[in-house]
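**Q** Next one to model:
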Amino acid sequence: MNFFYVLNGKLLKQGLVVVIAAFFTAWFLYLENYIHVPAFSGKDGPKAVYKGEKDIALTFNIGWGDEKAEPILEVLKEHNINAATFFLAGSWAERHPNLVEKIVKEGYEIGILGYNYEDYLELDESKIRKDLSRAQEAFKKLNVKDIKLVRAPTGHFDQKTLKVADRLGYTVVHWSVDSKDWTNPGVEAIVDNVSKAKKGDIVLLHASDSAKQTSEALPPIINEIKSKGLKLVSVSEMIANANADTKEIK
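**A** Alright, predicted model coming up:
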């Protein structure tokens, strides 16, 4: 007995379309979940990351002083905060190797805050490269490896900074919420400034000696974030495995 299977051409085409669509959907989801797309890339040139898609990242700039960093590390430890990002000036790191070692030992992420405290808007590309390269060398000597993030020392940058950082393999990180703790406006004011933070925000804080109220403001800040059901992560964790919002600099 012979059996004949007759395929309807129209149904076959519809089936193929469904299969192909399902394949590309699955592939897209795979890429979205497992492949990091650098936030600074794009046909219009490198961009600065200032916000992610989920969670919250606390970032601390340190450019000088040796009194305020340790109390902040103690507060983070007391509240079981295992993820934060510290942007360190290379010159500060050289002067305070023990504090750098402690930050690394506690498992926090380190980014580069240049070497000297200079406004990158006032420097040409060669001087920006020299400053970042000098910082890079300082951290190598301190055995701090795999640094991927850079923040402009004064927070001011343009395409020059972005291009140089990109060529050196760094992502420039800005922020979406400014605590203004360096102005020492009072603990309540700092907490109020950070209370505006929501999903995906990168928060700017300082652990330099000029920021005298940050360690005191940190516990209520942490409690506020936890009350919102948000997780504290490092900047790298925030921007990995997801597309990050970017801020284009003209």
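**Q** make it CA atoms for all contacts and neighbour counts henceforth
**A** OK.
**Q** I'd like the next helix or strand past the strand ranked longest in the chain.
**A** In the chain, with assignment by DSSP state E, the single longest strand is strand 56-62. Next along the chain after strand 56-62, taking DSSP states H and E as the criterion, comes helix 69-78.
**Q** for comparison, sequence B:
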Amino acid sequence: MIFSTRQLSLFACTSLLFCHATTHAKPMEVHARLAPQARAENKVALTLDACSGRFDEDLLAFLIRKRIPATIFVTKKWLDKNPRGVTVIKSNLDLFAVEDHGEKHIPAIIGSGRTVYGLAGEPDIAHLQREVTEGAKAITSTIGIAPQWYRGASAKYDAEAITEINRLGYKIAGFSFNADHGATLRKKAIVDKFKRLQPGDVIIAHMNKPQSDSAQGLSSGLNDALKQGFVFVRLDQVEMQKMPDQKTKRDKS
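**A** Model prediction:
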């Protein structure tokens, strides 16, 4: 069968659109909880993202005062801009584990022009590799400990990025409890969310926006959790398990 030039052009365009649709699936969040423990304990894990921006000293001061462990995901950008925050973290490595949030806070999605929450993703695998490895190098040189976990900007990924991050030797840090929605919630909303905290939850929140309500809301919510008998752990102290359902009611709330 012989096709005209116009038919071939239409076929090529249709093929490209099909490939784009199939290779660029909607980015997903990775939801995970603590694996069941041998002993019945109300363990939960607090993870804090330090994307760029400033250092929420009030929040870390509260965690230190209450002796609440946390796993902190930092970018190279944040490390470079916040020497005071670095000093506080390094002085409390018995409480805080420091993990990789990337070099420049670029989402782990591959493809030119793709964005998540207004953040541009990576044009190709090579750029993703740099984002992950340069972020890790900055932590190793600044904190003195090599990271084992990775959380991408926006905490959304595509399948290709997840495969590459794992190939580089890093575990994806999922979560089950979104406490402050990118440091956008007001104090009361954060406190109300903590009323739904459950044993095994992995909390995601932020410590890079002191102008937000995150510090006050998290301090109040975490204090209530302590009173209820919750025990806080770092990710390096427990095993994790991926949740089969990528969407939960509590994440939408």
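**Q** overall similarity of the pair, as a TM-score.
**A** The TM-score (TM-score structural alignment, normalised by the length of structure 1) is 0.71; 198 aligned residues with a C-alpha RMSD of 2.3 Å.
**Q** before we move on, the earlier item: against structure 2, where does the longest strand of structure 1 fall?
**A** Aligned by TM-score structural alignment, strand 56-62 of structure 1 falls on residues 44-50 of structure 2.
**Q** Report the aligned residue range of structure 2 for the longest helix along structure 1.
**A** In structure 1, with assignment by DSSP state H, the single longest helix is helix 9-34. On structure 2, no counterpart of helix 9-34 of structure 1 exists by TM-score structural alignment.
**Q** moving C-terminal of that helix, what's the next helix or strand?
**A** By DSSP H and E, the next helix or strand past helix 9-34 of structure 1 is strand 48-51.
**Q** what comes into contact with that following strand?
**A** By C-alpha atoms under 8 Å, 6 or more residues apart in numbering, the list of residues contacting strand 48-51 of structure 1 from outside reads 39-40, 162, 171-176, 200-202, 244-249.
**Q** per the alignment, Thr75 of structure 2 corresponds to what in structure 1?
**A** Match for Thr75 of structure 2 (TM-score structural alignment): Ala89.
**Q** Contact partners for its match?
**A** Applying C-alpha under 8 Å, 6+ apart, the residues contacting Ala89 of structure 1 are 62-63, 112-117, 135, 153.
**Q** Within the helices and strands, which one has the equivalent of Ser133 of structure 1 over in structure 2?
**A** Matched by TM-score structural alignment, Ser133 of structure 1 corresponds to Thr133 in structure 2. Under the criterion of DSSP H and E, Thr133 of structure 2 resides in helix 125-143.
**Q** can you pull the buried residues of that helix?
**A** 125, 128-129, 131-140, 142-143 (16 or more other C-alpha atoms under 10 Å).
**Q** nearest to Val116 of structure 2, of those?
**A** Proximity of the buried residues of helix 125-143 of structure 2 to Val116 of structure 2 (C-alpha to C-alpha) peaks at Leu128, which lies at 14.9 Å.
**Q** My guess is the closest one contacts Gly135. True?
**A** No. Using C-alpha atoms under 8 Å as the test, Leu128 of structure 2 is too far from Gly135 to be in contact (10.8 Å).
**Q** Which stretches in the stretch 101-250 of structure 2 count as helices?
**A** 125-143, 159-167, 187-194, 214-227, 249-252 (DSSP state H, counting those that start in this stretch).
**Q** Many thanks, have a good one.
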